[in-house]
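Engineer: below is the structure, and that's it, no one-letter string:
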């Protein structure tokens, strides 16, 4: 047989890494679409709404507004090509405004900044820019919620040991564990959605910090840009970036959860545990050791999940001690950390969705470990309590029985406890992990009724989260359509 040198067949592994994860984790990150284009996309969207409002209020002539709107729309259609390479000694916005003045003349191009500052413009663009990455993260998290619930139902009776202090503790099921993670994840999604509610207020109209004497209509621009209302106070509008801190705080807490789940999956997929097995397209090989199957994607989860925590610390550090007004430290340096934090959190979530969806469960090994670890010991003590033995005495008696079995002085817990008169026969002792799980229907245990209730609650949360996300995205789409119609009405063109 001819040896293969294909990167997808290492001998030990027969398939390549999942294509999505390969692009995400292994391929070089060549420069993507220039960030300045994304910034100009947000700026010009705000400009379209601002000019429409100025024309509707009679602050600028409709003919001048139409020329401005047509020029801005043309720039957007040309992907801002005419701006590329222009000198920007005072920033991108003024380079862009300078182009409009050169093209349209000062009498028209110079109208764009009427009743506005870069301060309220930047604060507004930040909120618009956060919409898509935050919505994408929430969408991926909802998918993770559903994967956890679906796999939780599938493995609802796959008995395994729960661990405390890295030692086998009591019997649960793998499905029970996954549904527990879904419950925790629901709270993290709720926190992100609550933080994202801050995106509904529009800073535009606040000017540099003290509003403007020009009779603008801040509610109209807010409506055209997909906001619910303007920020009522001009100082708060340009000074505050607590929205970023709340998003980062929620993402950082989410990262703690994702990292803990990844740690469990890493441990359980080791040869020593042997409870889970990741498919070949979710593991890597070693360049030197032919036998290796490395679940390295889970290590990426742990690393990526920490990005938001670092971003929160950096952002909060940049903000603290600054005056409560417009500030580069607050508005630029602090907020710059949020983009990578959201991107890394989204990628960590994407990896976990694939891992949990593709992992094979070794149900027999799980149940064997639950029984070999004598995880039924607590349930045995509780049965003795029902028979009239005080719990602390029952605890001692079962502990003694465990020690005798481990020392080889007895064959089973039932044998010891029957000999000591607590049960009529060894077979009366509830020492089977599956039997214990089925009976644990109280206190949120893995029993069938308890588990079904937890699944129902978690599924309701996921449904509610999807509804809130849909409300967000629908309002943004509706605003885009309103803005297009308003621009078309003034320019006399068809809405795009």
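Structural biologist: Arrived safely, thanks for sending. Predicted model, so just to flag it, every value in this text is computed and none were measured.
Engineer: only C-alpha atoms for contact and neighbour calcs from this point on.
Structural biologist: Will do.
Engineer: what residues sit buried inside stretch 377-396?
Structural biologist: Going by neighbour count (16 or more other C-alpha atoms under 10 Å), the buried part of stretch 377-396 is 377, 378, 379, 380, 381, 382, 383, 384, 385, 394, 395.
Engineer: this is the comparison structure:
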């Protein structure tokens, strides 16, 4: 294949291999090669429809492009002597159908609007896959929560025993976080799925192009209207990477808990052996490596987002070559988040929870002390702060007995006799009972089995809605692709 056709007119001199590799974007362009062919087909259809090129030219260009679509982009297109995949494909076509035909495909556009369009096509597909993976994570969490509505466990603040809760309640908290992650990706998708094609270098073109037509052919929901903005902006990528960073922060928090819970001194969960490793020297070890690597991948996604931000923060309008260095961050952030979610689904599905061990810990650390204070408020009319102080001082003494509570009230010089008010050891025992404490917390979103049953039903309804949204968007994109290829085949025929 001949050299980069883009350079032939204006520039002389051969580049060194090192220079070509430095300037080439081929490593990240592999991700958008298929999208580029699709954009080429839509552009040629528009050029023919607008009579910018003749039907005879379109009939020679389209078979070669359709062959690239069905057979794949050949490896020679990705050679570093081409600056990017766009130049590689154009050079390939010129070689295949001759310069008089292949040289007309690029009329009315620039690589600037072309690459922006390709990135958006690839990114919207990846976003939908990521959203679908999130649905599966949420589905697993909901299933586990439904199975563990009665499984009491300790809840923590500051890594200290705080109040008893249920495993269902704990897992539903993560489901809610991942549900919001889904919403952020859904919102980002709306801004990703806008078409910049037709902006050309930045000032549009004098050819009578039809931007709305190519946008529709490619399945976009509208245009990036301002042509300078269309080629210059990458805020859609920043928004996506920001949403992925938040998502991975939530993944990392869950992985951190799984790592802690799987330790021999906690023993709340056992991860399947497939997601663990052993030591090369210590034969007894079972290490939660997959969860640990996911925590590290979070840093990689954060780095991709930060790198992308730093690339664009000082760029003047409109297109600058710096943007080429932003693109690999998009694919790296998306890849690491996608791989992590896929493994998280299976790791959660195969995990087994030791509910007896959780129950054993649920009442430790005076975790039901709040319920005892609430009992003094509800049954004996004490101000909450007074009850809080009495129970807190009793905890300091090391026990929550009637005798200890009485002594604490005297220490605080409150002039209150709890025995005189009618408090009994049986009432204290009932207040401190873990199951009783959890069962009382049935307000919306609480840990009581009654509350989690309602929450699970609501989560399932939202999951169904989100699943339908993904199906609808996938079907729309798939139909657009089928239609544009069918239009091209009809014209050729």
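Structural biologist: It's in. Because the structure is predicted, anything quoted here is derived from the model rather than measured.
Engineer: tm score of chain vs chain?
Structural biologist: Once superposed, chain against chain, the TM-score is 0.88 (TM-score structural alignment, normalised by the length of the second structure); 454 aligned residues with a C-alpha RMSD of 2.0 Å.
Engineer: need the max-distance pair from the buried residues of stretch 377-396 of the first structure.
Structural biologist: Using C-alpha to C-alpha, these reach their maximum pairwise distance at 377 and 385, which is 12.7 Å.
Engineer: now the helix or strand harbouring residue 459 of the second structure on the first structure. Mean distance?
Structural biologist: For residue 459 of the second structure, the host element (DSSP states H and E) is helix 449-492. Once the two models are superposed, helix 449-492 of the second structure sits on average 1.7 Å from its counterpart in the first structure (mean C-alpha distance after the TM-score superposition for the first structure).
Engineer: which residues of the first structure does that helix align to?
Structural biologist: Helix 449-492 of the second structure lines up with residues 448-491 of the first structure when matched by TM-score structural alignment.
Engineer: one more: stretch 329-347 of the second structure?
Structural biologist: Going by TM-score structural alignment: stretch 329-347 of the second structure matches residues 337-355.
Engineer: for stretch 290-304 of the second structure, same thing?
Structural biologist: Under TM-score structural alignment, the alignment places stretch 290-304 of the second structure onto residues 297-311 of the first structure.
Engineer: end to end, how far does that stretch reach?
Structural biologist: With C-alpha to C-alpha, to the nearest Å applied, stretch 297-311 of the first structure spans 22 Å between its terminal residues.
Engineer: buried stuff in it?
Structural biologist: In stretch 297-311 of the first structure, counting by 16+ other C-alpha under 10 Å, buried: 297-302, 304-309, 311.
Engineer: from residue 460 of the first structure, how far out is residue 370 of the first structure?
Structural biologist: 31 Å.
Engineer: of these two, which one has the most company?
Structural biologist: Using other C-alpha atoms under 10 Å, the more surrounded residue of residue 370 of the first structure and residue 460 is residue 370, with 26 against 13.
Engineer: what about the closest residue in space to that one that isn't next to it in sequence, which helix or strand?
Structural biologist: Nearest residue to residue 370 of the first structure in three dimensions, chain neighbours excluded: residue 161, at 4.5 Å (C-alpha to C-alpha, 6 or more residues apart in numbering). Secondary structure from DSSP H and E places residue 161 of the first structure in strand 159-164.
Engineer: give me the most central residue, the first structure.
Structural biologist: residue 137 (4.4 Å; C-alpha atoms, centre = their mean).
Engineer: my guess is it contacts residue 344. True?
Structural biologist: No. Judged on C-alpha atoms under 8 Å, residue 137 of the first structure makes no contact with residue 344 at a distance of 9.5 Å.
Engineer: burial measure for the counterpart of residue 269 of the first structure in the second structure, as a count.
Structural biologist: By TM-score structural alignment, residue 269 of the first structure lines up with residue 262 in the second structure. By other C-alpha under 10 Å, the residues close to residue 262 of the second structure number 19.
Engineer: now residue 357 of the first structure: closest residue in space, sequence neighbours ignored.
Structural biologist: residue 147 (6.6 Å).
Engineer: for the corresponding residue of the second structure for the one you found, which three-state class applies?
Structural biologist: Here residue 147 of the first structure is matched to residue 140 in the second structure, going by TM-score structural alignment. Assigned by DSSP: H, G, I helix; E, B strand; the rest coil, the conformation of residue 140 of the second structure is helix.
Engineer: contacts only, for residue 140 of the second structure.
Structural biologist: 345, 348, 349 (C-alpha atoms under 8 Å, 6 or more residues apart in numbering).
Engineer: again, only using 10 Å
Structural biologist: 134, 146, 171, 175, 344, 345, 346, 348, 349 (C-alpha atoms under 10 Å, 6 or more residues apart in numbering).
Engineer: let me know the closest of these to residue 402 of the second structure.
Structural biologist: residue 171 (35.9 Å).
Engineer: which residue in the first structure aligns with the closest one?
Structural biologist: For residue 171 of the second structure, the residue aligned by TM-score structural alignment is residue 178.
Engineer: could I get the full set of strands for the second structure?
Structural biologist: 152-157, 160-166, 269-270, 352-353 (DSSP state E).
Engineer: in a markdown table: those, plus distance to residue 311 of the second structure and mean neighbour count.
Structural biologist: Output for the strands of the second structure, formatted as a markdown table (distance: least, C-alpha to C-alpha, whole Å; neighbours: other C-alpha atoms under 10 Å):
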| stretch | distance to residue 311 of the second structure | mean neighbour count |
| --- | --- | --- |
| strand 152-157 | 39 | 20 |
| strand 160-166 | 42 | 23 |
| strand 269-270 | 42 | 20 |
| strand 352-353 | 44 | 16 |
